Every structure is written in C-alpha cells, then in structure tokens.
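> Sequence plus the predicted model coming up.
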Amino acid sequence: MFKAILIDNDEAGYRAQLTELAEDALPEGEVTVRVAYSTLNYKDGLAITGKSPVVRKFPMVPGIDLAGTVQASTHPDFAVGNAVLLNGWGVGETHWGGLAQLARLKGDWLIRLPAAFSARQAMAIGTAGYTAMLCVMALERHGVRPEQGEVLVTGASGGVGSVAVALLAKLGYRVVAATGRVDEAGYLKTLGAAEIIDRATLNAPGKPLARERWAGAIDTVGSHTLANVCASTRYRGTVAACGLAQGMDFPATVAPFILRGVTLVGIDSVMAPREERLQAWQRLAQDLDVAKLELMTREIGLNEVIDTAACLLAGQVRGRVVVDVNR
C-alpha cells in the first residue's frame, strides 16, 4: 500500500482526498519510481480544487512533478536505484502523477537527476523553475541581452516568477518585478529584483501601444497584463508567455508586433523535447543560486496538500512549495 492524493468525479461530486492505494492500482508504465518529493504548482492547485478542467480522466493522482528512485524498470535507460525526475508530459492530467509515494511512468518521460541537485532541490525548482529557465533561454535565443535594458517579470512572487527573477538577476539583467503583493518587495529584492511595481499598473485594459520600456519580459499572467506588457515592450523586444493566472484571453492588437517588431514567444513546458529539457536543467545547475532557491521554498507533507492548494489559488503562497510525500 502507498499514500496518495486521489481526485475523483462521479455522482458524489468532484473531490480530492488523501488515501491509501494498492501498488497494483498503478497505471501501466515501464518504470516504477519510489517518490521522495513532489511539488504543488498552479496547475496542481487547479486540478485539486476543480477550479479548471485540468484532469482529463478519473480517478487521478495529481502532481506534475516528481523526484525519486527507480524501484523497478523494463526501460533500457533506467535501472533499479537510479535517481530520476519528471516534469510534465501530461502527468497529473491524463496519467497518475507525483503526489503519491509511488508512481509508474513511461521511461521516455524521465531524466536522470542532475548531480548538482538533491531530490528536494530538484523539486524546489520543479516545473516552475524549469519553465522559468525555458523562458530565459527564449529571451536569449531572440537576442535579449542585459545591456539592452530592463526585463519585466509578471507574477513575480509566484513559483515561475520567483525563479525567473533569480535567474535573470544572476545573468546580469536589470529585473523589474510586478506583483500584487507589494509587501513581498523585500523578498523579491533579495532574489535580485532591482525594482518592484504593482500589478495594478498592468492588469486593466490599456492602450494598443504604450511608452516603450521593456527590452524583454517573462509573463506568467496572461489576459490584460500580457497585452499591456507587449504594448510597452521596446522595438524588437521579446516577451515569453508561459502562464494564465489572470486569464486565457489576450485582449490586444497587432500594433506592437507590426509597428515595433515585438516577438511574442509561447513557452510550453509540458511537451518540450527531451533535448531542450536536458539543456534547461543543465543551465539551472549553472545559473541558479541554490541559496536563493532555499529562500523561495516552503516544504509541506502530503497531508497538507489539499488545504495548501486552495491557498495557492487564492494568491496566498509565495515562491515554491515542495511536498515530502513520506510525511
């Protein structure tokens, strides 16, 4: 038997509960992993609370991340005892995920745990940090350099935003952090933000074009915020969009793209190719200050996940939430 968060949706309604399951209940897969740590991401919060139709089949164990040790394997790349991690691939949506003590997965979804990180540190980074690194790589790929000017990070107090601020600052960018929690200014400046702005300056309907300010931006929010970020991005600047905390809509015009040559890059971390994942984790090992990672991390047990998910969606959680599935 193993403990897991299980989501169901039937005549009794939509519900998530901490329960015990038999190992033979696990789905098919080539690799069985004894999970050490998972995380609680925004998508996990949506799945657990039912606020958005994240879960595509029931019952479902949520958790889009996990790190642990191979317990059994028929995949040629993994042997018993290997330390591994997983981000995305629809896990926690269409295939049982990481908020459990055991997981059975396709071997192609896994990568070896980088030597630079412990399992706990890898989950403190998690999909949020890996997504932040993909965003930074996209800005670099499109020629955004520190000397070109300020880079904006929206939703800066959240998981993706916190890691993005820390990464960009270490790489030499002047980072402006937008947040709805201005009381977190000290936290964000410790991560490396040079300036804090209130999200209220970005999240209402704005003009098709605004004063040019950002050389680049990482947006975790979507909706009016993303539209306003694009409208105020400098000529030939780049915006990496990876989230929808404000909404899925994009109430913008084509003006920033055809008059200023702004590039809007979509960041998908779920199905990103293996090579790109490996590069992102290599860069995280190189460019992320582990001391700052600890500053943005809170650890909880599996029995705290459901309550914390509601707090996460209410905007009451900063940084990263690591889940020790064995306590």
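Yep, it's here. Residues are numbered from 1 along each chain as shown.

> only C-alpha atoms for contact and neighbour calcs from this point on.
Noted.

> Give the next helix or strand downstream of the strand or helix carrying Ala217.
Of the helices and strands defined by DSSP states H and E, Ala217 is found in strand 214-219. For strand 214-219, the succeeding helix or strand toward the C-terminus, using DSSP H and E, is helix 223-231.

> want to compare, so here's the second one:
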Amino acid sequence: MKKILSIVSGNPSGSLNIAIDISNYLKTQGYEVIDIFRKYNNTDLKGIIVIKDRCTLDYIISLGKFIRNTKPDLIIVHGYSTHIWTKLALAYSKLNIKLIHVEHNTEKYTPFRRYLTQKLDKYTNKYICVSKGVANHLIKQGIDKSKVQVIYNGIDIKKFDLPKEPHNIFTVGMVARFSKQKDQMTLIKAIEYLVKEKKEKINLLLMGVGKTRKKCEKYIIENNLNEHIKIIEGNFKDLIVKTDLFVLATHYEGLPLVLCEAMASHTPIIATNVPGVNEIIINNKTGLLVKENDVYDLANNILKMKKDLVLRKNFVHQSDIFINKNFNLQLMYNNYINKIKEMIYNE
C-alpha cells in the first residue's frame, strides 16, 4: 500500500476542507494517508497527527524527523506558508520524496518567502492551483511554470438542492469570514443606499465570524439599519434558503467555493470582479460582476437583479449547467487521483 502524507494548517478553512476531502477519497482508493496538521487541531476531526512546535525551526526539524521515520511515497502539502516549512522539512530529512504543493489562494508573498519559494522549487514536483488566477499569481513568484497545473475544487452539488423558505421581502445574503479581504462593509452600505435613498424594500442577511464583525455590527446599529440588516448564526444552508440573491463582496480570492454552493442552491449571484471569482461568475451568463469596493455599482446591480425575475431565472439555469460541468466533486477527485498515480507510479 502506497503511503501519502497530507499536510495542512489545523485552522478551519476552505483549504483544510479540500485537503480532508481529498485525503478521505484517497483512503477509499487503497492509499494509506496520514493527515498532518501544523501546531494545533482546531476542528472536531479525529485521527489527525499534530506536529506541535515552539517555533518554525522546531516544526521543520520535527516534521523532517517524521518524514524520515515514515518514508512516504508522496507528500501533498496545502497552503501558504505551510508549504515552505514542509519543503524545508523534506530537505532536512535528506530523502528523495515526491511532493505536490496545492496553492489555494492569491497569497501575499513577502520578499523573504518569495525567495524561499524559489529556492525550494527543486523540492516541488508539481504545483496544483485551484484557479487560473492563483496559478498566474504563483508563477509570478518565480517558480518553474512547467510544473503548474490547475485543478478546480469541487462540491457535492446535490447537497445544496434545498427548498427556499417563504418570505415577503427581497433578501440578499452573504456568507464569509469577517475580514479586510471580505468586504461586508461595501455590501452593507449598498443596502443602506437602496433602503434610504431609493426607498427599496430589501433585507440583508450576513453570516460569519472574524475581526471586522464588531465594526459591521456597530455601523448597522449607529445607522439604524437593524430592521433591514441582520447578522445571523448557523451555516451556509441556514442562510441560503432565506435569500433571493447571493453576494460575495471581496478583494481577492483563490477559488471561492461558496459561489458554487450558491449556484447549486439555485440562487443568482453578484460578486466582485477579481481573479478566482471571475472564473466562476461569467458576467451576464452565470451572474453579474461588479467593481471592487464600489458601493453604487453594487447597489445598482442588486436593484437590477431585484427587478428582473427573468434575468435571475436565466442566471440560475446557466449556473446549474456550468457547475455540473466544471465544479462537481467527482471531477475533482478524478483529476487528483490521475495526477497522484502519475506521480507515484510514473504512469
């Protein structure tokens, strides 16, 4: 049985979810997969090996010793900057082991980490990027572009075929971590403009946790928006069944699967025109793209969607075809298993 180390940060994230999905699938295909988290396990997942460390150097040495002891046939490492420390650990182990680096986002490489990424390119047999935008960004860091391949993430589409809950007022929703990257404030101000200036009957539901949530909550209260804008608890499915339109206001992305989930739930979408996003939202086909950080462009397009039921239905129809063709889970599994067989067996 071929042995694979699957390495990812222990913080809940999209990259962690994909890493575990791939790992679990590989286990069903006859591979021995050892799941490794760095530093902590902030999930409810069992059977994970955590490489705890006092500092980055400690992690590199500890993981290097683990690699030397387990002698895997392949290492798959997900995410920045875990991939850098894992490659250094592989160098420390002094073993010749093939490595796949999966890049999930358009990460902000510092000059030092860009330098390390270039120097460690020789320890990387394949770069798998979750979108063309991510691939182009990674190539700009100075790695060997001939090693780069794009494999889109996938979702279990049937899980999101959910009936909508009845409601009287047109409702917009956004599910995302509250952070500078995810621009909830622009969406809040767009709804405020529609309610106060355009006198539209419209509601907004937000869901997520993060550093900028309190700032958003304060703005909603101070501007008397409580009746129209609410931050609710739960998961994506709890929110999407209450909405007529899904919005992703964001400054940068790798490949936001939440858009695929919204498509699978038969909900029309507006999103900002940034790399990664614009590979899922094809403007005027699978949804509408708007300018980044532009309250009025977003507001006007929300109003356009609200008033045009035929447009919304057309986007839902086109989106259904699009995700079934490009973002289904089995397609992702097949692409990964073919690449892994090629790496391990030189097929």
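On my side now, so go ahead. Here the structure is a predicted model, which is why all the values come from computation and not from measurement.

> How alike are these chains, TM-score-wise?
Superposed pair, TM-score by TM-score structural alignment, normalised by the length of structure 1: 0.34. Supporting alignment: 155 aligned residues with a C-alpha RMSD of 5.0 Å.

> name the helices or strands packed onto the strand holding Ala217 of structure 1?
Secondary-structure packing of strand 214-219 of structure 1 (3 or more C-alpha pairs under 8 Å, 6 or more residues apart in numbering; DSSP states H and E): helix 119-141, strand 151-153, helix 223-231, strand 233-241.

> Repeat the analysis, applying 7 Å as the threshold.
Where contact means 3 or more C-alpha pairs under 7 Å, 6 or more residues apart in numbering; DSSP states H and E, strand 214-219 of structure 1 is packed against strand 151-153, strand 233-241.

> how many other residues sit next to the closest residue to Leu191 of structure 1 other than its chain neighbours?
When the adjacent residues along the chain are set aside, Leu191 of structure 1 lies closest to Ala166, with 5.0 Å between them (C-alpha to C-alpha, 6 or more residues apart in numbering). Here the number of neighbours of Ala166 of structure 1 (other C-alpha atoms under 10 Å) works out to 25.

> now swap in Arg277 of structure 1 and tell me
Neighbour number of Arg277 of structure 1 under other C-alpha under 10 Å is 19.

> what's the following helix or strand after the helix or strand hosting it?
In this structure, Arg277 of structure 1 sits in helix 274-287 according to DSSP H and E. Later in the chain than helix 274-287 of structure 1, the nearest helix or strand by DSSP H and E is helix 290-295.

> what comes up buried for the helix or strand following that following helix?
Going down the chain from helix 290-295 of structure 1, the next helix or strand is strand 297-301, by DSSP H and E. For strand 297-301 of structure 1, burial by neighbour count (16 or more other C-alpha atoms under 10 Å) applies to Thr297, Glu299, Ile300.

> Spatially nearest residue to Leu264 of structure 1 (excluding sequence neighbours)?
Closest residue to Leu264 of structure 1 in three dimensions, ignoring its sequence neighbours and counting by C-alpha to C-alpha, 6+ apart: Val239, at 4.9 Å.

> give the contact list for the one you found.
By C-alpha atoms under 7 Å, 6 or more residues apart in numbering, the contact set of Val239 of structure 1 is Gly216, Ala217, Ile218, Cys230, Thr263, Leu264, Val265.
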